[in-house]
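Sequence plus the predicted model coming up.
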Amino acid sequence: MSIRPILLAAGGTGGHLFPAAALAQELGRRGYSVELVTDDRAEKYGIDFPARAIHRIPSATMTSKSPVAVARTFWQLGQGYLDALNLLKGVEPRAVIGFGGYPTLPPIFAARSLKIPTAIHEQNAVMGRANRLLARFVDRVALSFPETKKLHRRAQAKVRLTGMPVRDAVIAYRDVAYVAPEPASRLLILIFGGSQGAHFFSELLPQALSRLPSPFRWRLTIVQQARDEDVASLRQAYKDINVAAHIATFFRDLPERIATAHLVIARSGASTVAELMSIGRPSILVPLPHALDNDQLENATRVQDGGGGWCIRQEDLTPERLSREIERLFGAPELLAKAAAKAKAMAQPYAVKKLADLAEELARENP
């Protein structure tokens, strides 16, 4: 195994860490050692990250345009840059690959200062703010979608279309066939969507399901992610309407739960969309509203246009509408089966190999 690692840099959320983990797994199979640099939020997602070392450096996200907030952000990023310089001098990576989020800025700029080859991977159909800034400076830009919005024209020549890599835990369920529900059988719905999505769905789902006929409700099994403060009230709400439900704040076995679901209701972050397509499951996607770049709306629209699911904006998703949609889809299971097949057809099963090829190219440039 290579002593000098390939360093991956990712913001501390699942949307950034999961594709980075997929690449780390593939690079490990090819004999490379991998190290990760991220922020403190990664504790929730990155505890099992396949890296020989995980580093955390100071970073900050631009959340306000006030002079004090801007100054504080730049001070933290500057401190992160100095820490990243020291880290890279000690680790001596053969390449640095970023996966978005502001924690990628210090290590990528430090790598550029040290003339270490760099690349970024964009998961969404719209370039994120950090990647948008970095695209002009890195050596390669890997994209998940062939037409990615807000990509700077100066970065076009560096582009490589790799697709969105998914973890081994997701690929393991790719060959599990979708089985449409039969008349009078159990109906399993999986609901998840980050902290904001979890709260919205916790309020919406019981209201929507309460409008279904009793015989229909008795067939349902709900598996739902919820915030800590919503768990008790959500359990009681389902109990009140006689719906079987399993509630948790986080599912570490999410790929398996996707594979067993008849219908998924979720936000439309890049990792969610990629995993739904890889496993091939029908979904109702509710993009995060008021997002700066509408990246989730773009992701969900691509899925809907490909026939793999249904995109409904949050402001349009009333309990009455969701109730009608659920009853309509389960009343015509062939629609669910068709969407599952379309979703799987949109998947990019070789994305992680293409991204690993790109990483190897960079590593060879810095022998």
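All right, it came through fine.

Going by C-alpha atoms from here, please, whenever you check contacts or count neighbours.
Fine.

So which residues of the stretch 51-200 of the chain form strands?
53-56, 95-98, 118-122, 140-143, 159-161, 187-192 (DSSP state E, counting those that start in this stretch).

Compare these and give me the one nearest Y178.
Smallest distance to Y178 across the strands of the stretch 51-200 of the chain (C-alpha to C-alpha): 12.3 Å, for strand 187-192.

re earlier: nearest to R132, out of the strands of the stretch 51-200 of the chain?
When those are compared (using C-alpha to C-alpha), the closest one is strand 118-122, at 9.2 Å.

re the thing from before, hey, which of the strands of the stretch 51-200 of the chain is tucked in deepest?
The highest average neighbour count among the strands of the stretch 51-200 of the chain, using mean count of other C-alpha atoms under 10 Å, belongs to strand 95-98 at a mean of 30.

Second structure follows, compare the two:
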Amino acid sequence: MTGPVVIAAGGTGGHLFPGQALAQELGRRGIRVAVITDERVAGVDLRFPDTEVFAVPSATPSGGGVLGMARAALPILLGILAARKVLVGLDARLVVGFGGYPTLPPLVAALLRKIPTVIHEQNAVLGRVNRLMAPRVTGIASTFEAPKYLAASDVPRMTVTGNPVRDQIVAVADRPYVPSTKDAPFNLLVFGGSQGARVMSDVAPLALAQLPPDARARLRVVQQARPEDVSRVEAVYHQAGISVDVAPFFEDMHERIANAHLVVARAGASTVTELAVVGRPAILVPLPHAIDQDQLANAHVLSEAGGGWLIPQPEFTPDALTAKLVSLMADPQTLAEAAAAAKKVARRDAAARLADMVEALALESDIG
């Protein structure tokens, strides 16, 4: 293969993590990778070491309607022109987009250059950019068998790969779930995705502070919180006498997940996938205001399989979480069964499946 496979990803960890997993797998196969993202490049280059990372303009239409689209049009157009220049300079073989508006300029630029394109949809609901690009790309990779909004005419070009997880997650996937006994420490992990979620900082500390003294004594809490929320979250836990580690981000999140007896989290695609691959039970609180309700659909997949419990955000109150934790901390068998059920949902070989698809299409391009 002469030129690289270009990964187009940006924005949240939900888009970056599967791109990172694909890059790791392609690297093992000796296939060169480059990355195109938007101007938030600082966090991206850390996840793609020894890889060329290019930033091009992009924008997300805000406010809705014609005005929102008009404001985004110029940055997207500039991004397409910049991405076209990058693709020509790299002699790119194929572009893989992982959803979100940062992927739109490189995908459109690839189409204009007649470079093969693949989109990967992590969620049970096709995102807006992937929905726009699905009829136009060479191939479609999906985590789920029948993602919502995928047109029947596009199904023949779809391959179910699963959602790729990073090597760090695969490395702890075989670590068994060991239930916490009545008097032993209970490891609780609370997080809201790569950008944090204020509702976790508002609800979880108050809920845990209401637990009976014996339950609070057992708790070992790890909580992700936005930088501006760290001090107030710590204060509530310390006042309640609860052992806690609070930070805006944990680079060793794979270890934190593997060590958890229970996770309380949003229901982003990467979160749900990683919980399934490692096999850890979770209380999932989907983002309530998402236009397509993709997190709700993701949470249903895990909860309906018996791998966790879905609590809509309006019902996610301190009292409700306290009651749920009292019940689950006293029932290690239920938690162990949920951990096993979560693992049955996982596609651990998703990165290899997606790499097979990408490699085959890129080689076809090279031969052509």
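Yes, it's here. What you are looking at is a predicted structure, and each value in this text was computed from that prediction instead of being measured.

so A339 of structure 1 sits right up against P282, yeah?
Yes - using C-alpha atoms under 8 Å, A339 of structure 1 is in contact with P282, at 5.2 Å.

Give the residues shared as contacts by these two.
Shared contacts of A339 of structure 1 and P282, defined by C-alpha atoms under 8 Å, 6 or more residues apart in numbering, comprise G308, G309.

Of these two, which one has the most company?
P282 (30 against 23; other C-alpha atoms under 10 Å).

ok, and the closest non-adjacent residue to that one?
Excluding the flanking residues, the one nearest P282 of structure 1 by C-alpha to C-alpha, 6 or more residues apart in numbering is A340, at 4.7 Å.

That neighbour -> structure 2?
Correspondence of A340 of structure 1 to structure 2, assessed by TM-score structural alignment: A339.

element containing that match, please.
Element membership for A339 of structure 2 (DSSP states H and E) is helix 332-345.

which outside residues touch that helix?
With C-alpha under 8 Å, 6+ apart, helix 332-345 of structure 2 has contacts from 177-181, 261-262, 275-281, 302, 305-308, 328.

Now, these that are in helices?
Judged by DSSP state H, the subset of the contacts of helix 332-345 of structure 2 located in helices is L275, A276, V277, V278, L302, L328.

from those residues, which would you call buried?
L275, A276, V277, V278, L302 (16 or more other C-alpha atoms under 10 Å).

all helices for the stretch 201-350 of structure 2, in order.
Residue ranges of the helices in the stretch 201-350 of structure 2, as given by DSSP state H, counting those that start in this stretch, are 213-218, 230-239, 253-259, 269-278, 294-304, 318-329, 332-345, 350-367.

Out of those helices, which one sits most buried?
helix 269-278 (a mean of 26).

so what does that one touch, helix or strand wise?
helix 13-28, helix 167-172, helix 253-259, helix 294-304, helix 332-345 (3 or more C-alpha pairs under 8 Å, 6 or more residues apart in numbering; DSSP states H and E).

what about the helix holding A339 of structure 2, how far off from structure 1?
When structure 1 is superposed, helix 332-345 of structure 2 averages 0.6 Å from its matched positions, counting by mean C-alpha distance after the TM-score superposition for structure 1.

could the helices and strands packed on helix 269-278 of structure 2 be laid out in a markdown table, adding distance to L104 of structure 2?
Listed next are these as a markdown table, based on distance: least, C-alpha to C-alpha, whole Å:
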| stretch | distance to L104 of structure 2 |
| --- | --- |
| helix 13-28 | 13 |
| helix 167-172 | 27 |
| helix 253-259 | 29 |
| helix 294-304 | 19 |
| helix 332-345 | 30 |
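
Understood, closing this out.
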